[in-house]
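Asks: Here is a sequence together with a model predicted from it:
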Amino acid sequence: MDATIEDPRLSTSVEVVFAKQHMPDLRGQVTLRAMAVSVVLGIVFCFVGMRIQLTTGLVPALNMPASVLCFFLLKSLVRLLQKGGFAVLPFTRQENMFLLTCVITCLNLAITGGFATALTGMTSTVAKTLADDPDPRDIVDNVPTGKWILFFFLIGMAGVLSNVPFNQVMIIDYKLLFPTGTVVGQLVNSFHTPEGAYVAKMQVMTIFKAFFGSFSWSIFQWFYTSGNGCGFQSFPSFGLGLYKRRFYFDFSATYIGLGMICPHIVNFGLLFGAIVSWGFLYPFLESKRGQWYETDSPSSLSGLNGYKVFISVALIVTDGLINFITLVTSAAINFYQIRQERDSSELTNYINKLHPSLNYDDRKRIEVFLANRIPVSGPVAGYIACAAISTVAIPAMFSQIKFYHVAMLYMAIPVVGFCNTYATGLTDWSVTPTYAKFVIFVLAAWIGRPGAVVASLLASGITMASLHVSSQAMQDLKSGYMTLTLPRAMVTGQLFGVALSSVVGPCIFLAFQNSTKPGAPVGSKQSNYPCPYAALYRAIGIIGMGGVKELPKYCIELCVISVCVTVAIDTAVLISQKRGWSIHSYIPSMTVIALPFFTGPFFAIDMCVGALLLLLWRRMEAGSAQLLSSSVAAGMICGEGLFTLPSVLLNMFKVLPPMCMKFLPGGQEVEVVDSFLNNSGASRA
């Protein structure tokens, strides 16, 4: 292409502001100090992200808080070194972007590798929530941490390497927007101007204030949790009757913070789903015990649990498939149109034809990007080597999955990853969970014998992590393009983030396992970390294998109704969007509505409280709410999330909370408890 760039003085642009700054080379962008800070922030955000996923299964975008903290901490480190008399390189937006890429990649691999979904779904804890006597060949417990480290390193590397050959096509040739990547790039650019630095400092101070308040509140709550069902998390806010239906406010700073970050339609969609399921549908089904089903077992799929699992699966899978078909269709049409335009001319004419008013910023960014592009042969060879090692290593670690299963996955990942990444570039929405569920069903049906559930869940973990890391890596490359960060620096940051996450992620998950209450391990319904999606993923594997022999009466009919309702609502949303009606903005996703069907309403209530607080804040002071609300939410989430670490240490040293706060109904039960306490006190005296 024509690399000639017009005089920057003739245009008002972002790059004009940075025109006088020295452009750092690769060694000036990939620095040891940035790697050191990324280790600290990677651990913090993995803790926070994994805790959210283990409890709710719904992780919001944490890119903005990560961007602010990356800028502040690295800039503070540079100033500290300068005051100490050290000769240091200046802090640039390119180094900032490299650091942020390390942290975001680390977080993405940790939350998509399957700790809260497929991998927990393989355990006996989750298996017993779906069957009273699960087949031991479809259970994997107590996997050594070293195996998880190798597993995550291989699938994370596959995600990064499969993405690199397409970066020029996605970013330069087809000019895909990648909305999150564009916004993050603009944010990093703004931080390195005087006005942006002031705003970032204010946001960081807000994060730390909210963090201190949330962390202090978590300490206070801990004192009242000496026993099962104790503490503020068991506070019957709406009475004991509704508490039994899981309708209560549990005073969680994490969920309130999530409510401030997530769109209002998500928060109130969760509450709507909770009311429909736990308020109306499940009480109705409970009244049919003895008519539609006989068992009282809370885990058997032939009882009430069967309705909960299969209706949830029907809603989520149908919604995912509809969105998948919609995104792939629109992406294919867009891809074909752009390809036709590109084939009609050389690259220069192509870009000028589509963008006749190409400005200084775009030309400068394209020039830097193309001058430092990565040869395709390197990542292709790396991906082939990674696939070969995985084909041998993963079946050696888990005997249920065979080498040809892994080989098939690694052949499909680049093709499917391209489609998924292209759709993400258009819509900012990755449909990797849909791919993962599809793989579970297909592989379980392919194997069709004991061991198929574990094999399909492992394949789901490989698919989910590889495709999500791939699509998000392209988002990061778009941010790097916006900040003139070299593609080689960005890919180096992604590889370092994968290596960091493969070590940090399993260790943090082990910490969560060690911090659970006795008798309530990760994945159980009574646990602090119930992993709501784990049972759903395992149920899809059971369905695929044909392992469900008996379902409660009318279960299939209710699932068919759920599918029809989902299709009707999604169709209405698509028609509304196509015709420009505003009604679609008031209709929540069916996946959002379905999530409380299995987990309960408590976290939806907390998130709605967060949404209401944000609405009130915006009404009172719209400017500060827009500027600082995400910082407050991030501080609240991080404060409660990081209290997990001291709670693990207290548990290791057998330091127990001194009190138990529990609530009982009035009447005879209170008299019995009082009598017991008085007698126990008298006997000790």
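Replies: Looks like it arrived, so ask away. Numbers count the residues shown, from 1 in each chain.
Asks: Every contact and neighbour count from this point should use C-alpha atoms.
Replies: Noted.
Asks: Roughly how far does Tyr481 sit from Gln94?
Replies: 10 Å (CA to CA, to the nearest Å).
Asks: can you give me the helices for the stretch 151-300 of the chain?
Replies: Secondary structure of the stretch 151-300 of the chain by DSSP state H, counting those that start in this stretch: the helices cover 167-168, 179-191, 194-222, 240-244, 253-261, 264-274, 282-286.
Asks: Save those as JSON lines, and put in mean neighbour count too.
Replies: JSON lines is the format used below for the helices of the stretch 151-300 of the chain (neighbours: other CA atoms under 10 Å):
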{"stretch": "helix 167-168", "mean neighbour count": "18"}
{"stretch": "helix 179-191", "mean neighbour count": "21"}
{"stretch": "helix 194-222", "mean neighbour count": "18"}
{"stretch": "helix 240-244", "mean neighbour count": "14"}
{"stretch": "helix 253-261", "mean neighbour count": "27"}
{"stretch": "helix 264-274", "mean neighbour count": "23"}
{"stretch": "helix 282-286", "mean neighbour count": "14"}
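Asks: alright, now check it against this:
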Amino acid sequence: MRVPPWREQVTVRALVVSLGLSVMLSVIVMKLDLTTGVIPSLNVASSLLGFFFIKVWTKALEHAGVLRVPFTRQENTVIQTCVVSAYGIAFSGGFGNYLLGMSSKIAGQATEANDSQNIKDPKLGWMIAFMFVVSFVGLFSLVPLRKIMIIDYKLIYPSGTATAYLINGFHTPQGENLAKKQVKTLGKLFLFSFLWGLFQWFYKSGDGCGFEAFPTFGLKAYENKFNFDFSASYVGVGMICPHIVNASLLIGAILSWGIMWPLINNQKGNWFSADLSSDSLHGLEGYRVNPCCYYSVSIILGDGLYNFFKVMTKTVPAFVSDSQKLRLSTLPVLHEVHMAKQPIVSYDDDRRTEVFLKDQIPKWVAIGGYGMASLVSIITLPRIFPPLKWHFILAAYAVAPVLAFCNAYGCGLTDWSLPTFYGKFAIFIFGAWAGANHGGVLAGLASCGVMLSIVSTASDLMQDFKTGHLNTFFSETYAFDDIRVPGRQYPAPSAILHRNIAILGVHAFAIDMFIGTVILFVWQKMDRAKTAAFGPAVASGLMCGELVMEYGVYLKQCLHCSTSSHQYA
């Protein structure tokens, strides 16, 4: 079939639907970020919802006799890419972690480095400027390697691959019928989740009350943060995340909060002073920092660096060889397509590769774009964060492509993007470089934002390149253009984590997500085909319904109380 040019792919209706879905899924991501810090891939959900809304749009125009352009798989991919880009900023923007970690409210909960030079309260103006400056750099960091990672190394990127097959399936006669059933299932679970959340709201009179505070496993377990809070949205998240992730979360929560920390806390007065506050890094919190951060960052970074240097030893000579051959070639595009055809096994793969490489960004544009975006950051960011000196930013941008590759490579194999770990790595390096007496905490958190944004954006872009490759689509490159009060509903555990480099907050979500994975596992055993077809729709419905209900409740509170307006802003 003819592949439409990009002007027929990036349509007004696609952008309008993308805007609406971006708002809805960004709310979901913010809720997850402020409560658990765990964000699943919502690529499939955005593809399904985008298909549904555009089909409603086109059916209405078709009945009116004014439909001119049919809905294509490439247009569906545009919607998915735009939505992922938007909610990706909601996560990498740090609104639930490092930006909150800069605030005076978070600093007041720490016992160290809480002076004025280490604090910057969030304001809309500088936050928008910061996001605008750092969010474009990641787009250029891995563009020169997209052929190697997608075509040559054939990295899987499971979410990108699943999204592509889902979109391809929608745009066939059989697939459209299945999509209608999926949307119907999503609607049922959306309604159930909404009504269940509303039912729970009637039994909640304040914090620590209602179903979310029910001592499911007994009072002692509840004191140690173990209970099932009857959240449909987290059950849905558990149905999207891989089984190994959900099981690891539960096992880790039991080992740490159920066994390790209580045993270490019993050594208060022996291993550390009994007079220290609960947030002091010289007490129990220091034991949480080491295993949670130093070890995990070291392991992930070491594995990523190994793969980076392994790839570089093969790709740098290839780049040099290609450049020399291209000077002698009169048809460089055809030459590069020919070079990409290594083990082509079908006409479909041949066609995908040809279209994927047809209008790629030249390497000099990618490198130049990265340099220009870096220069803008080097000039701008020290004005926003005075402790973050220009040479800190230069050093960060020098190593960022390496870390971005490490994360994108791991995501291509496992489907798990871990930008926050690389952000913590930046905190250690640049925070220590600046020093606590010279605003090192603020410099570390700001550098975390720079690194997290680059690493996260690069990985998301590569994931979408995979979807685009399988959909014979080549213009996705242009699509990326009451908080933290302990005991409250939105504890923002990652905020104090990014200030103290430690993990805090409730662990009920681990139980919820494990229940989701159990439901999915049993369903797969009973009917694997039906689970594959309707699992994402069920999960999306569970996630969206409860969140819409809660969002409505908080909007009502904001409209009726000026205090709540400030609290939830």
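Replies: Ah, there it is. The shown structure was predicted, so the numbers you read here are calculated from the model rather than taken from an experiment.
Asks: Which of the helices of the stretch 151-300 of structure 1 sits closest to Ala314 of structure 1?
Replies: Across those, Ala314 of structure 1 has its closest neighbour in helix 264-274 (14.1 Å, CA to CA).
Asks: The closest one maps to which residues in structure 2?
Replies: Aligned by TM-score structural alignment, helix 264-274 of structure 1 falls on residues 243-253 of structure 2.
Asks: thinking again about what came up before, let me have the helices of the stretch 151-300 of structure 1 in a markdown table, extended by distance to Thr101 of structure 1.
Replies: Compiled in a markdown table, the helices of the stretch 151-300 of structure 1 are given as follows (distance: least, CA to CA, whole Å):
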| stretch | distance to Thr101 of structure 1 |
| --- | --- |
| helix 167-168 | 15 |
| helix 179-191 | 11 |
| helix 194-222 | 18 |
| helix 240-244 | 43 |
| helix 253-261 | 21 |
| helix 264-274 | 27 |
| helix 282-286 | 44 |
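Asks: for those, which one sits closest to Ser576 of structure 1?
Replies: helix 264-274 (16.0 Å).
Asks: Just give me the mean distance for the closest one relative to structure 2.
Replies: Compared with structure 2 after fitting, helix 264-274 of structure 1 has a mean deviation of 2.5 Å; criterion: mean CA distance after the TM-score superposition for structure 1.
Asks: And that helix, how far out from the chain middle?
Replies: The chain centroid and the centroid of helix 264-274 of structure 1 are separated by 18 Å under CA atoms, centre = their mean, to the nearest Å.
Asks: between it and helix 253-261, how big is the angle?
Replies: Counting by axes from the mean of the first three to the mean of the last three CA atoms, to 10 degrees, helix 264-274 of structure 1 points 130 degrees away from the direction of helix 253-261.
Asks: picking up where we left off before, show residues contacting the match of helix 264-274 of structure 1.
Replies: Stretch 243-253 of structure 2 has contacts (CA atoms under 8 Å, 6 or more residues apart in numbering) with Gly238, His507, Ala510, Ile511, Met513, Phe514, Thr517, Phe521.
Asks: Can you report how many residues neighbour the counterpart of the fifth one in structure 1?
Replies: When you say that, I think you mean Met513 of structure 2. Alignment note (TM-score structural alignment): Met513 of structure 2 maps to Met607 of structure 1. Burial of Met607 of structure 1 is recorded as 29 neighbouring residues (other CA atoms under 10 Å).
Asks: who touches Met607 of structure 1 in this structure?
Replies: Met607 of structure 1 makes contacts with Tyr255, Ile256, Gly257, Leu258, Gly259, Met260, Asn267, as judged by CA under 8 Å, 6+ apart.
Asks: For the second one, give its distance to Glu640 of structure 1.
Replies: What it means is Ile256 of structure 1. 11 Å.
Asks: do the same with the fifth one
Replies: Computed as CA to CA, the Gly259 of structure 1 to Glu640 of structure 1 distance reads 15 Å.
Asks: So which residues make contact with stretch 354-362 of structure 2?
Replies: Val143, Pro144, Lys147, Val333, Glu336, Val337, Gly468, His469, Thr472, Phe473, Phe474, Ser475.
Asks: Apply 6 Å and report the result again.
Replies: Val337, His469, Thr472, Phe474 (CA atoms under 6 Å, 6 or more residues apart in numbering).
Asks: Buried members of those residues into PyMOL, please.
Replies: Selecting only the buried entries of the contacts of stretch 354-362 of structure 2 in PyMOL, with 16 or more other CA atoms under 10 Å as the criterion:
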select buried, resi 337+469+472+474
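Asks: Inside helices: which ones of the contacts of stretch 354-362 of structure 2?
Replies: Residues of the contacts of stretch 354-362 of structure 2 located in helices (DSSP state H): Val337, His469.
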